[in-house]
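Novice: what follows is a predicted structure for the sequence shown.
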Amino acid sequence: MKLQIYRLLVNALVFFVAARFLPIEAATLLHFIGAGMVLGLVNLIIRPLLIILTIPLNLLTLGVFTLVINTWMILLTSALFPGFAVHGFGVAFLVSIMVSLANWGFIKITR
């Protein structure tokens, strides 16, 4: 349970930092935390299904297509959570790289 809360905070922090450099809008600071929660739920429910459905494409691209799936998850989070908006696929792609690196670093630190 602690790990999920920390990961939620990492996602919220990445969204907050990304909003300083990229066109991401959030009404309040709580919207970043809410977006982190929604991203966690989307990654828990929808992402595994997409990973399974795109195994051939992932194998063909040596796993790089996973970044596109992560981008879709961020765009879905933006669509599902009012008050949080990511403008465009390119911005969402950059945010997905940031979220992936931050979560990878967090996992490396905690192990």
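Specialist: Looks like it arrived, so ask away. Owing to the predicted nature of the structure, the values given are computational and were not obtained by experimental measurement. Numbering: from 1, shown residues only.
Novice: could you use CA atoms for every contact and neighbour count after this?
Specialist: Noted.
Novice: which stretches of this protein form helices?
Specialist: Applying DSSP state H to the chain gives helices spanning 2-21, 29-45, 47-53, 55-60, 65-80, 89-110.
Novice: will you turn the ones you listed into a markdown table that also has mean neighbour count?
Specialist: Shown next, in a markdown table, are the helices of the chain (neighbours: other C-alpha atoms under 10 Å):
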| stretch | mean neighbour count |
| --- | --- |
| helix 2-21 | 16 |
| helix 29-45 | 18 |
| helix 47-53 | 14 |
| helix 55-60 | 13 |
| helix 65-80 | 19 |
| helix 89-110 | 15 |
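Novice: what about versus this one:
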Amino acid sequence: MLRFIVQFLVTAFALWLAAQVVPGVGFEDTGSLLLAAILLGIANAVVRPILTVLTFPLTIITFGLFLLVVNAAVIGLVAALLGGFVVDGLMAGIGAAVVTGIVSWIAGWFIGGDKRRDD
């Protein structure tokens, strides 16, 4: 349970940072930011694996760079579902995907991987 809370907080921070750094990404209020983090977590768990499998040939041809487009599409989907979250175009989505990916990578480095303890 603690892992889900930490992941939620990291995602919320990453989306907030993306809104500060990337032009075309924004939130109306804090509630929209938190709801977007929840929806992005759900979309990353459900939609992103499906898109990743469907676009695997493009991912191979582009040496993995197409995953940025997949991540941007998932962020754009969340923005389309949530009225208080705005992603203005593909480049803003890719920028948000880069920022959230870097923040998640750094947080994973500090927090640790998927190591499970036998406690």
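Specialist: Looks like it came in fine. Here the structure is a predicted model, which means the values were calculated and not measured.
Novice: how much space between A12 of structure 1 and L60 of structure 1?
Specialist: 32 Å (C-alpha to C-alpha, to the nearest Å).
Novice: show me what V68 of structure 1 lines up with in structure 2.
Specialist: Under the alignment (TM-score structural alignment), V68 of structure 1 maps onto V69 of structure 2.
Novice: do you know how far the residue nearest to G89 of structure 2 when sequence neighbours are not counted is from L51 of structure 2?
Specialist: Spatial nearest neighbour of G89 of structure 2, excluding adjacent residues (C-alpha to C-alpha, 6 or more residues apart in numbering): G24 at 7.5 Å. Computed with C-alpha to C-alpha, the distance linking G24 of structure 2 and L51 of structure 2 is 24 Å.
Novice: next, count neighbours for T54 of structure 1.
Specialist: If you count neighbours by other C-alpha atoms under 10 Å, T54 of structure 1 ends up with 15.
Novice: can you tell me what it aligns to in structure 2?
Specialist: Per TM-score structural alignment, the equivalent position to T54 of structure 1 in structure 2 is T55.
Novice: residues touching stretch 71-81 of structure 1, excluding its own?
Specialist: Around stretch 71-81 of structure 1, the neighbours that count as contacts under C-alpha atoms under 8 Å, 6 or more residues apart in numbering are 34-35, 38-39, 42-43, 47, 84-86, 89, 92-93, 95-96.
Novice: ok, 10 Å please
Specialist: With contact meaning C-alpha atoms under 10 Å, 6 or more residues apart in numbering, stretch 71-81 of structure 1 is reached by 24-26, 31, 34-43, 46-47, 50, 65-70, 84-97, 99.
Novice: and for stretch 51-63 of structure 2?
Specialist: Here stretch 51-63 of structure 2 makes contact (C-alpha under 10 Å, 6+ apart) with 44, 48-50, 64-71, 73-74.
Novice: mind putting those into TSV with distance to L17 of structure 2?
Specialist: As requested, the contacts of stretch 51-63 of structure 2 are arranged in TSV below (distance: C-alpha to C-alpha, whole Å):
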residue	distance to L17 of structure 2
N44	19
R48	21
P49	25
I50	27
G64	24
L65	22
F66	23
L67	20
L68	17
V69	19
V70	20
N71	16
A73	18
V74	17
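Novice: which residues are in contact with L101 of structure 1?
Specialist: Neighbour list for L101 of structure 1: 14, 95, 107 [criterion: C-alpha under 10 Å, 6+ apart].
Novice: mind redoing it with 8 Å?
Specialist: If you count contacts by C-alpha under 8 Å, 6+ apart, L101 of structure 1 has none.
Novice: any idea how far P82 of structure 1 is from it?
Specialist: To P82 of structure 1, L101 of structure 1 is 26 Å away according to C-alpha to C-alpha.
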